[in-house]
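J.: dropping the sequence and predicted coords here.
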Amino acid sequence: MKFENVYFITGTAYAGKSTMVKMLAEKHGGIECGENYHDALLPELDKEDFPCLTYTRDLVDWRDFVVRTPDEYERWVDGVSKECEILELRILEGIADKGRPVFVDTNISLETLGKITDRQHVLIMLAEPYISVSRFFDRPDREKQFLYQLLMAEKEPEKALENFRKCLMRINSPERNERFANSGFTVIRRDENRTPAETLELVEKAFGLDKEHFSR
């Protein structure tokens, strides 16, 4: 299926993807598919078909989550992304033809995006790798604070925290950042001196929405 009315934003953590998806949907009367919107399907997933997504759903001892090695964490994250792609495509097929633009904070791979939509409907937003690691626990998200408390409850909390930071560094590595940057899609890099409104203007220009108007 070719998505003609869907706009995808992908990239690295803390680059502003969710904020832009929300602002775009509000301004252009569109449908917002924000971060982890596929979670709506999580309760019905079969763990045999979606072992990575159901890992946290069915987890009994959350300590197992925070003490994994960087290799284990990276394999899980990559597995989650592949499984999320299946769910996202399933959801988007049901809403893409509703007559409204759809704005997506997506996990869909660059390879798949190149097949299902026009190049101008894909935007990559990047933050420097160190930001994704150093600011992970800065947000008041309940999930992140829960993980932080788990790490602090370990017998050697500083050692546990350092291991978890290594996990984060693995999935926010310069190599992954460069892979996005060299993909051929339009890239917008995080700039601390730029306001959300100014970033929105850049995003609209990248998508061609500065010239296109949607009816509400």
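T.: Received it, and whenever you're ready, just let me know what you need.

J.: make it CA atoms for all contacts and neighbour counts henceforth
T.: Noted.

J.: helices or strands next to whichever helix or strand residue 188 is part of in the packing?
T.: Using DSSP states H and E, residue 188 sits within strand 186-189. Other elements packing on strand 186-189 under the criterion 3 or more C-alpha pairs under 8 Å, 6 or more residues apart in numbering; DSSP states H and E are strand 122-126, helix 196-207.

J.: try this one side by side with the last:
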Amino acid sequence: MDLKNVYFVIGTSYAGKSTIVKNLAKKHNGLALEENYHDEKLPELDSKEFPNLTYTRDLKDWHEFIRRTPDEYVTWINNVKKECEIVELQILEELLSKAENQDKKIFVDTNISIETLHKISDADHVLVMLSDPQISIHRFFDRPDPEKQFLYQLMLEEPDPQAALDNYREILTRICSKEEYEMLENSGFKVIYRDEDRTQEETVRLAEELLKITD
């Protein structure tokens, strides 16, 4: 694939990845592949080939989802990322094969691994966005999006809601670990740190500067 017009954004939760992808695409008349863009392929995936991605698709009782141990959940998450990478690259290939997208900039909120990004892209096309890991852990259920509120309600329905919440907090602590943060920070790609005092417009300009994006 020719990825000269493709810009990847990776990083932690609450760092602004979805927002920067949307804002850059809007400003540069490009395409935004937003968080979990692989979901468009979910209905057609083979559960034997993608057992982790299709786990939630085929789940009969969502209470099973939140009852998993932190070890089980983290293993699942890591395997999901590997499967996501395959599907996301397929979607990109399909987009880039269309004539109308040849000259468009494409901004991608991605699950593609650091290792793969180093193979297929370069330092001028990958941006890392980071926020304090504690924000992700303690503010996870503050977000109004339906997915997180759905999970929160499931925990409240458990026989011991507090134990269910504590279990999920431990899961988040594992996912948002210091090791994960440092791996992203030291990935070799340009980094933007979350700053509550910086406006969205200022973040866009900073991203453009780091990625050397011009009109």
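T.: That came through fine. As the structure is a computational prediction, the values presented were derived from the model and not from experiment.

J.: just the helices and strands packed on strand 186-189 of structure 1: most buried one?
T.: Looking across these with neighbours counted as mean count of other C-alpha atoms under 10 Å, the highest average goes to strand 122-126: a mean of 23.

J.: what range does that strand cover in structure 2?
T.: Following TM-score structural alignment, the partner segment of strand 122-126 of structure 1 in structure 2 covers residues 126-130.

J.: the closest residue to residue 47 of structure 1 other than its chain neighbours: what's it in contact with?
T.: Ranked by C-alpha to C-alpha, 6 or more residues apart in numbering and with sequence neighbours excluded, the top spatial neighbour of residue 47 of structure 1 is residue 54, at 5.6 Å. Residues near residue 54 of structure 1 by C-alpha atoms under 8 Å, 6 or more residues apart in numbering: 42, 45, 46, 47.

J.: ok, residue 54 of structure 1 to residue 44 of structure 1 distance?
T.: In this view, residue 54 of structure 1 and residue 44 of structure 1 are 10 Å apart by C-alpha to C-alpha, to the nearest Å.

J.: same question for residue 170 of structure 1.
T.: Where residue 44 of structure 1 is concerned, residue 170 of structure 1 sits at a distance of 30 Å (C-alpha to C-alpha).

J.: neighbour count: those two, which is higher?
T.: Higher neighbour count among residue 170 of structure 1 and residue 44: residue 170, with 18 against 8, using other C-alpha atoms under 10 Å.

J.: any idea which helix or strand carries the more buried one?
T.: Secondary structure assignment for residue 170 of structure 1, by DSSP H and E: helix 157-171.

J.: how about that helix: buried residues?
T.: When neighbours are counted by 16 or more other C-alpha atoms under 10 Å, the buried residues of helix 157-171 of structure 1 are found to be 160, 161, 163, 164, 165, 166, 167, 168, 169, 170, 171.

J.: how about stretch 2-21 of structure 1?
T.: Of the residues in stretch 2-21 of structure 1, those buried by neighbour count under the rule 16+ other C-alpha under 10 Å are 3, 5-21.

J.: just the ones of those in strands?
T.: Among those, DSSP state E puts 6, 7, 8, 9, 10, 11 in strands.

J.: between those residues, which is nearest residue 133 of structure 1?
T.: Each of those was checked against residue 133 of structure 1 using C-alpha to C-alpha; the closest is residue 11, at 14.8 Å.

J.: the closest one contacts residue 180, correct?
T.: Yes: with contact defined as C-alpha atoms under 8 Å, residue 11 of structure 1 and residue 180 form a contacting pair (6.6 Å).

J.: which of the helices or strands spans the aligned residue in structure 2 for residue 194 of structure 1?
T.: For residue 194 of structure 1, the aligned residue in structure 2 is residue 198 (criterion: TM-score structural alignment). No secondary structure element spans residue 198 of structure 2, as it lies outside all helices and strands (assigned by DSSP H and E).

J.: got it, and residue 74 of structure 1?
T.: Going by DSSP H and E, residue 74 of structure 1 is in helix 70-95.

J.: just tell me the aligned range of that helix in structure 2.
T.: Across structure 2, the stretch matching helix 70-95 of structure 1 (TM-score structural alignment) is residues 70-95.

J.: what's the average distance of that stretch to structure 1?
T.: Following the fit onto structure 1, the mean deviation recorded for stretch 70-95 of structure 2 is 0.7 Å by mean C-alpha distance after the TM-score superposition for structure 1.

J.: quick one: what helix or strand has residue 32 of structure 2 in it?
T.: Here residue 32 of structure 2 sits within strand 31-33, counting by DSSP H and E.

J.: counting contacts, what elements does whichever helix or strand comes after that strand pack onto?
T.: Beyond strand 31-33 of structure 2 in the direction of the C-terminus, DSSP H and E gives the next helix or strand as helix 63-67. Judged by 3+ C-alpha pairs under 8 Å, 6+ apart, the packing partners of helix 63-67 of structure 2 are helix 146-156, helix 161-175.

J.: reformat those helices as TSV; add distance to residue 193 of structure 2.
T.: Supplementary listing: those in TSV, determined by distance: least, C-alpha to C-alpha, whole Å:
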stretch	distance to residue 193 of structure 2
helix 146-156	24
helix 161-175	18
